[in-house]
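Visitor: sequence first, predicted coordinates after that:
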Amino acid sequence: MTKNLAIILLVLLCTKNSYSELYTALAELEGLLHTEHALITTIENYISAQEQKMLLLRKYVEAYMEQYEKASEDVQAYVENPINAYLLVKRLTTDWKLVQNLITRNTGEEFIADFDELKSSLKFPSDEDLNGAAVALTRLQDTYQLDTSSLAKGEINGVKYATELTAADCFELGRQSYTNNDHYHTQLWMMEADERLKREVNQSVERSEILEYLAFSTFKLGDVGLALDLTNKLLELIPTHERARGNKVYYEDEIAKTNSVQPKNISWNRQARMSYEALCRGEISPSDTIAAKLKCRYVNNGNPFLMIAPFKVEEAYLNPHILIFHDVMADDEIATIKALAQPRFQRATVQNFMTGALETAQYRISKSAWLKEIEHKHVADVVQRVEDMTGLTMETAEELQVVNYGIGGHYEPHYDFARKEEANAFKSLGTGNRIATVLFYMSDVAQGGATVFPYLDIALWPKKGAAAFWYNLHSSGDGDKHTRHAACPVLAGSKWVSNKWIHEDGQQFRRPCGLERPPPEYTA
């Protein structure tokens, strides 16, 4: 029975399909629950079939035992009875063949055959998904300064979202970090795994495995003395551990050379990220002087229709002018756009400024799709609304890009416009540079997920139905470097947005060129 169950699980887990990078969009992960349900159902059915098989065998045994006990009272009298003699022979011929067939029947093969018909429609994550999910969790841990122990308890900023992690769960997070040469997080999660293992009745991982990863990562972080101590603990558990014995000699030699067990200076190269991460945590905001000048108002942009239903606009910053339009995408429009986009989701890409080619990058974790106005009235209505909001023509704008962020989904600081060294960017479009950006928020986000501008110290927090707008270019056509922005990692919840990137061509009479170039610090 155990062997058959192992075969079934192996078939399930090794199933190949067309899905990949499921971790890059939370919407894609929803399908994994269907996969998990199929696994549970298959295993439950297998166990049930095995139980029925055992129950039937038990009934045969009980019937045989009853007859055997009767015969044992007086064997000769029993076999002299022609009916008993017949039944004895029958039991050892026809009946025994039935029992033999029942014993030798491979129930597991039946379920493997059934599963073969289902597996083509099921989603299975890959090793890349596991690694991506682990990296995302450690990214959130850093960005939002989350305590390792609290995370292991399923808590995020004091709110319990999930069940607690086992020692094995923490071990796997550490192992994935080790695979990425991230010894800092390897050490954090292996230490947590070791602490949790001490409290587990049914231990989920071997302590020797934890100590091996923990010792080496500690050494890589510069604390040779602690690495030696951990290695000695490993050798207490497994005295014949060859790698540990070799490491012990090496660590002792290193300590003898330096005559010091103090950790080395470790540079994490995080200075450039401090402002960005503080903004993501909501720790930085514009000065009171700047905030006092910001206003909210109703605008109609001279549009007769908007005289009846003007836009509600909030100023987020004045120079560059960043606006938030409230209630500009309805729930039914959002539902339609999400439904159209999800079946064609692809991993979001960035443009290689040397070649102009689109490629994936670890600093952009999301999936996206592009929608045309002709696909649905709701898409066309939203695009027309962008023209009404901005006063710019949509004739040369890019299609509506719909994005769903994955586990810890983010997009590190970047510009929407093409800089001077990016000569090939947007060349194929033939519509000039991206003059402006409209960013629609299509969901609220429980925690995290802000759009931040590190040079301006502002953060825009997702609000379903709202849209942010800013010009990427000065009126001279030069890029405005103050528009450098980022999508903070999603800490809890699912973040859906859509982008409308507006290009220069066709805007000559809608946003006339300026006669003065920006100051040197603005020049891209």
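Guide: Sure, I can see it.

Visitor: okay, CA-based contacts and neighbour counts for the rest of this
Guide: Fine.

Visitor: the helix or strand hosting residue 66 packs against which elements?
Guide: Taking DSSP states H and E as the criterion, residue 66 maps to helix 26-73. When contacts are defined as 3 or more C-alpha pairs under 8 Å, 6 or more residues apart in numbering; DSSP states H and E, helix 26-73 sits against helix 2-13, helix 75-80, helix 96-104, helix 107-118, strand 400-405.

Visitor: dump the ones you listed to TSV, plus distance to residue 453 and mean neighbour count.
Guide: What follows is the helices and strands packed on helix 26-73, written out as TSV (distance: least, C-alpha to C-alpha, whole Å; neighbours: other C-alpha atoms under 10 Å):
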stretch	distance to residue 453	mean neighbour count
helix 2-13	43	14
helix 75-80	95	13
helix 96-104	68	13
helix 107-118	47	15
strand 400-405	19	24
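
Visitor: got these as JSON lines, with distance to residue 351 columns?
Guide: Shown next, in JSON lines, are those (distance: least, C-alpha to C-alpha, whole Å):
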{"stretch": "helix 2-13", "distance to residue 351": "35"}
{"stretch": "helix 75-80", "distance to residue 351": "90"}
{"stretch": "helix 96-104", "distance to residue 351": "60"}
{"stretch": "helix 107-118", "distance to residue 351": "38"}
{"stretch": "strand 400-405", "distance to residue 351": "15"}
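
Visitor: want to compare, so here's the second one:
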Amino acid sequence: MWTSVVLIIALVAGRVASDKFTALVELENILQQERTLAERLQEYIRVEEQRLDQLRDIAASMQEDNQRMSSDPVAHLGNPVNAFKFVKKLSVEWKEILNTLVLSNHSENFCRDVNDITQHFPSEDEDYPGTVTAMLRLQDTYALNPNDMAKGKLPGVKVPAVMSAHDCFEVGRVSYFEGDYYHAVQWMQLALEHYQDEKEKTISQAEALDYLSYSTYMQGNLYHARNLTEQWLQLEPEHSRAQSNLAHFEQAIKEKEEALAEESRIRVEREAFRNGRFEHDPDAYHATEFFQTYEALCRGEDVIPIKDAHKLTCQYRVWHPMFTINPLREETMNFDPWIAVYHQLMSDKDIDDIKALATPRLARATVVNSVTGELEFAKYRISKSGWLKDEEHPTVAKISNRCSALTNLSLSTVEELQIANYGIGGHYEPHFDYSRLAEVTSFDHWRGNRILTVIFYLSDVEAGGGTVFMTAGTKLRPEKGAAAVWYNLHPDGTGDDETKHAACPVLTGNKWVANKWFHERGQEFTRPCGQSPNS
């Protein structure tokens, strides 16, 4: 028995974090691994059925869940609550199953099989917190009510999913350890509310009060923190930390009341909760009006009027022989900067080809550090991307030629086709596509700066996932087969600050895009340089 115990501990402990939450296609692939795992568990149970009755029930449940989700993986995993529960099940709950049931097994072959399957599972140290962060990003960006989220009431959801008290507790717990006490308070409180309604309790009420009381204290509400701690002590009168916390809170309250009059106390308490989301946020950027505008645009609010919106038009365009039979369907979205959407520009077959080619090479998307010029991961960009060369497949070359005909720009310095798939709450906060003068350039001198962007939407998205422009106020909704186009540089080569844009978090669904970036060099005759931004 000890041989198998040592073996499985070594195998499971050696698993590497894998960024599974950053692309929904990764979770779809893991769904197949879960199916295999369920089948192997069933086989093992048949061998030791008498000893492993409890494990048989777990495996049957996993298999049932997998069959249900496999019937429409995009619909199930596109629901952020389902995706959270899926990651939670495979990163946290499965670990508990290993410790309590599987480690007693002395079948080395089974242990090896389990490790072969679970090494591709989401990681507890990276994927699980990343999934929770994505849930909270969706909550904040789209102003979602946590109670509605827990009930599965989300825009665009095809397959509702309800959260248990333990699900809510876990969101609050991860928030707590991330130092996000604002969300910890919300979700721990929700966990306690669900606890009251549960017939079979899934959490410890005292443990939830422990997290909630201290998070409330960190949010600045000493009085409520004291009351919560007193409730905790009613359940566990001898708990030493609860006793210590209560004494600390009472001393803090005493010192506060000595310094403040009653009227001042009420004012301070109100101030502490006036904007609790940012009261202890180490990143002040998220509290700025600029970032609040970004979130409002993502929600579809018209916070920035579009100039001359009544003059925006739709028209057919034929400026290249390629579009003679099938004219371009152009929709002007903004005049300054010029932004246009071309509908039905890519066929379903081309999209399938591109996604099939790109999926095996998707890797966590990076950003360029503006100081060092080095590529690095960033929380403000959550997706996975891969690059395709024209010579790899006729479809890739066809798309490049279509982009050239569409923009009347040369392919001599164009970048390879970038494919991106967004994960749970996947997003890319406001950014420029071009390299600014103050940055260490990320582009080779022979190529020059990014002059124009073409972004193809390779999927529809049920809710969220739009492209918004921070100054223009333009909002683009993902539409399968459509492409958005805009110039990043003025005619004189300076960057157009009005093109700052963002990819909003994916609320429900699976978002795929393909990007084609044209550069300055090679465009001298098709788009001559001017002496001023407007020349």
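Guide: Received it, and whenever you're ready, just let me know what you need. Predicted model only: the values in this text are computed from it and were never measured.

Visitor: among the helices and strands packed on helix 26-73 of the first structure, which comes closest to residue 235 of the first structure?
Guide: helix 2-13 (32.6 Å; C-alpha to C-alpha).

Visitor: what ranges does the stretch 401-535 of the second structure have for its strands?
Guide: Using DSSP state E, counting those that start in this stretch, the strands of the stretch 401-535 of the second structure run over 417-421, 427-431, 450-457, 463-464, 467-469, 475-476, 483-487, 501-503, 506-508, 512-519.

Visitor: nearest to residue 265 of the second structure among those strands would be which one?
Guide: Relative to residue 265 of the second structure, the nearest member of the strands of the stretch 401-535 of the second structure by C-alpha to C-alpha is strand 427-431, separated by 38.3 Å.

Visitor: mean per-residue distance, the closest one to the first structure?
Guide: Once fitted to the first structure, strand 427-431 of the second structure is off its aligned match by 0.3 Å on average (mean C-alpha distance after the TM-score superposition for the first structure).

Visitor: can you tell me what part of the first structure that strand aligns to?
Guide: On the first structure, the counterpart of strand 427-431 of the second structure by TM-score structural alignment is residues 410-414.

Visitor: what's the matching stretch in contact with?
Guide: Contact with stretch 410-414 of the first structure is made by 276, 363-366, 449, 454, 484-490, as judged by C-alpha atoms under 8 Å, 6 or more residues apart in numbering.

Visitor: turn the residues you listed into CSV, columns for neighbour count.
Guide: Below are the contacts of stretch 410-414 of the first structure laid out as CSV (neighbours: other C-alpha atoms under 10 Å):
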residue, neighbour count
276, 25
363, 14
364, 22
365, 27
366, 29
449, 30
454, 23
484, 18
485, 22
486, 22
487, 24
488, 27
489, 30
490, 23
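
Visitor: so of these, which ones are in helices?
Guide: residue 276 (DSSP state H).

Visitor: among the strands of the stretch 401-535 of the second structure, which is nearest residue 527 of the second structure?
Guide: Across the strands of the stretch 401-535 of the second structure (criterion: C-alpha to C-alpha), the nearest stretch is strand 450-457, sitting at 9.8 Å.

Visitor: check the mean deviation of that closest one from the first structure.
Guide: Once fitted to the first structure, strand 450-457 of the second structure is off its aligned match by 0.4 Å on average (mean C-alpha distance after the TM-score superposition for the first structure).

Visitor: and the angle for that strand with strand 483-487?
Guide: Orientation check (axes from the mean of the first three to the mean of the last three C-alpha atoms, to 10 degrees): strand 450-457 of the second structure against strand 483-487 gives 170 degrees.
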